[in-house]
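Visitor: could you work out the structure for the sequence below:
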Amino acid sequence: MIDSYPQLHAKTLTKVNLKKQSYPVICAELGAKGGNVPCVLFVSGVHGVELIGIQVVIALLESILSRLEWDCQLQQLLTKIKIAFVPIVNPIGLLRSTRCNGHRVDLMRNAPIEAESKVTFLVGGQKLSSHLPWYRGHQGVEQETRALIQYVELLKACSTSLISLDAHSGFGMTDHIWFPFAGSSKPVSSLGQIYYLEQLYQSSYPYHNHYSFSPQSLIYRTHGDIWDYLAANESDKPFLPLTLEMGSWSWVKKNPRQVFNFAGLFNPQKQHRQVRALRKHTVFMQFLLDLAASRELEHMSAEGLKLQNQAAINRWFQR
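Guide: Alright, predicted model coming up:
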């Protein structure tokens, strides 16, 4: 056993105010220090009503913390990587059970980036009214959006590679793993590495692969996607921004009464389905930690990366 196992360090990225009360956006970090290690970031709570995403990320953090005292393999893993968490990006949205923040802005439509082609009507982001959903805002970048962008840029600069997983719910019957771009049909610079990640996951966990991988633009297109903005700033280090979109329509199908409850459109209402969702994604999240620690993505040869990139283009962009 490692004599002194890693400790959790938390800090406040920003504070947002509501009715004279202040609510922090907190990040927590665990693992190796310094800039010579890979990093895996778990994000949730961008939309306050999507409670299940917050619960999935916090469940992983709780599991890691509970194992630290006795799990020698975990202790060893944390000497090789850094793990970061931002479990509640939108605290006021969580408090109010809304998608939007205190200014009625949808943070995932608020980043300073425009789609390169026509977006899905309303869903793709709109500036018509704050009383309609998917409002992009008129006052520039929101405080929460800016805090997350700045933190991710810091992690990119201070790590040899960065994999991020942003947990959401609310679309379709299937669990999706999306990646940039949401506002463009062009391939992201890390496309070959993302494709290789999927291939490794499929071969390593063939009985746990219930995800549909694709660029988000193949499903629907949006303005102002935070991960589009971050991925557009290319880096010489691997950066793989992934979005977990849990298919909440399957919960509604099994329990149609959820349709009359706004939170029920995004979260399982039955306890056994909630528990199932909390354990369903553990394998994939642990896989991301192990993959980062292996540095497999960082050590890809130029020829290997070229082959993976071409395979990805053939799969997702030759349409």
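
Visitor: CA atoms for contacts and neighbours, from now on please.
Guide: Fine.

Visitor: from the contact counts, what lies against the helix or strand harbouring Ile177?
Guide: Under the criterion of DSSP states H and E, Ile177 resides in strand 175-179. With contacts defined as 3 or more CA pairs under 8 Å, 6 or more residues apart in numbering; DSSP states H and E, the packing partners of strand 175-179 are strand 211-215, strand 239-246.

Visitor: from those strands, which stretch is densest packed?
Guide: Most buried of the helices and strands packed on strand 175-179 by mean neighbour count (mean count of other CA atoms under 10 Å) is strand 239-246; its value is a mean of 24.

Visitor: could you tell me the angle between that one and strand 175-179?
Guide: 150 degrees (axes from the mean of the first three to the mean of the last three CA atoms, to 10 degrees).

Visitor: is Tyr220 in contact with Thr120, as I believe?
Guide: Yes - with contact defined as CA atoms under 8 Å, Tyr220 reaches Thr120; the gap is 6.1 Å.

Visitor: could you also give me the structure for this next sequence, so I can compare it with the first?
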Amino acid sequence: MLRGLRRLHRFEKRILEIAKKNEKLVQIQQYGFSRKTSSGFRFPIYALSIGKPAALKKNPVGIVAGVHGLETIGVRILLDFLYHCVDNPDFFPELHKGKLGLLAMPMVNPGGVALRRRSNPAGVDLMRNSGVEAVRSMPFFGGHRASRHLPYFRGQGLEPESRTLYRFVFESFFHVKNSLIPVVDVHSGFGSVDHVWWPYAGTKDPCRDHRLFEAMGRFFKIQAGHSLLNFGPQSESYTTHGDLWDLFYDHYYKLHEREKSWKSRFLPLTLEVGTWSDLKESPGKIFDRKNIFNPDGERKRETIQRYRKFLRDLFRVALTKERDWQIQ
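Guide: Got it, this is the predicted structure:
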């Protein structure tokens, strides 16, 4: 656990560095705590807001990472992006000029980071924890309730980390009017291909904004130059129980279903970073539970910095309106 605590401390130190880099632009808030470890430790969950107050209220975008404690490359990508945005005003001027506001939760599962495990300290996989029942989910991998000592355990109710993330999303985005609201969750996963997924994870039925998501995917892949990213609903790859973004997405539209004039669109996306490009050189990595979802040292910096432009381009979606996408 000591090694994991050191890593957690480095991430928290970086979060504070970002907050101090421009105190007029960046605010830090403690949003909640992790589940306690067996030793009685619990860890704070922080959120950062970057931008002017009016932009954060009227035109926000979001990014989160660290839902799975082993996937620390996602935390690194998020922190690198935030630091680069704050430190280089010309890279993302919309943040500095008050056109957009960026809200971030860098480590949803700090207990998992400290313990160096995928799950939270209670053994619950947070991305199987929402209670949403999938249609023909993958056996075991898609979530189960057999034992918390096995991976992909769903738990019996929303864990503290899941509730904290929901409150963050609800308070930050659910009441924003007349806006497209992209929110990206950064993960790392199997394979060497990067994916950008939209809902649903639990069913192959198209989500309400399927055509808008498809139009965005075509734009990013063909016109914006992000040709190496694969875009589509998560269920095209596999289906799982308990996806948190399925829950949040459905709650958003249930909240506004009687408001006929509601124009905003909540657009959750998952950036799944393929981290197995070095598998030919290091085949033993596939058996390394701690590093299977993270690139090796030589490729780490390149991987971390690779997504800056895509994340910036994605968040600029919030400067458009639904009609701009010529949905067919």
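
Visitor: now the TM-score, please.
Guide: Superposed pair, TM-score by TM-score structural alignment, normalised by the length of structure 1: 0.85. Supporting alignment: 293 aligned residues with a CA RMSD of 2.1 Å.

Visitor: mean deviation of the very next helix or strand once past the strand holding Ile177 of structure 1 from structure 2?
Guide: Where DSSP H and E defines the elements, the next helix or strand beyond strand 175-179 of structure 1 is helix 191-204. Here the mean offset of helix 191-204 of structure 1 against structure 2 after fitting is 2.0 Å, by mean CA distance after the TM-score superposition for structure 1.

Visitor: can you list contacts of the strand holding Ile177 of structure 1?
Guide: 210-216, 227, 240-247 (CA atoms under 8 Å, 6 or more residues apart in numbering).

Visitor: kindly report the same for stretch 154-167 of structure 1.
Guide: 34-45, 53-54, 56-57, 237-246, 288, 292, 298.

Visitor: just list the residues touching the nearest residue to Leu77 of structure 1 once chain neighbours are set aside, thanks.
Guide: In space, Leu77 of structure 1 comes closest to Ala293 once its chain neighbours are excluded; the distance is 6.8 Å by CA to CA, 6 or more residues apart in numbering. Ala293 of structure 1 is in contact with Pro38, Leu77, Lys80, Ile81, counting by CA under 8 Å, 6+ apart.

Visitor: in structure 2, which spans are helices?
Guide: Assigned by DSSP state H, the helices in structure 2 fall at 2-21, 53-58, 72-87, 93-96, 110-115, 160-173, 210-218, 244-256, 297-305, 308-315.

Visitor: picking that back up, of the contacts of stretch 154-167 of structure 1, keep whichever come out buried.
Guide: Neighbour counting with 16 or more other CA atoms under 10 Å marks 35, 37-45, 53-54, 56-57, 238-246, 288, 292 as buried within the contacts of stretch 154-167 of structure 1.

Visitor: nearest residue to the middle of structure 1?
Guide: Geometric centre of structure 1, nearest residue: Asp166, 1.0 Å, by CA atoms, centre = their mean.

Visitor: trace that one over to structure 2, please.
Guide: Asp166 of structure 1 maps onto Asp185 in structure 2, with residues paired by TM-score structural alignment.

Visitor: any idea how far Ser235 of structure 2 is from that match?
Guide: Using CA to CA, to the nearest Å, one obtains 16 Å as the distance from Asp185 of structure 2 to Ser235 of structure 2.

Visitor: follow-up on the earlier one: quick check: the two most widely separated of the contacts of Ala293 of structure 1?
Guide: For the contacts of Ala293 of structure 1, the maximum inter-member distance is 11.2 Å, found between Pro38 and Leu77 (CA to CA).
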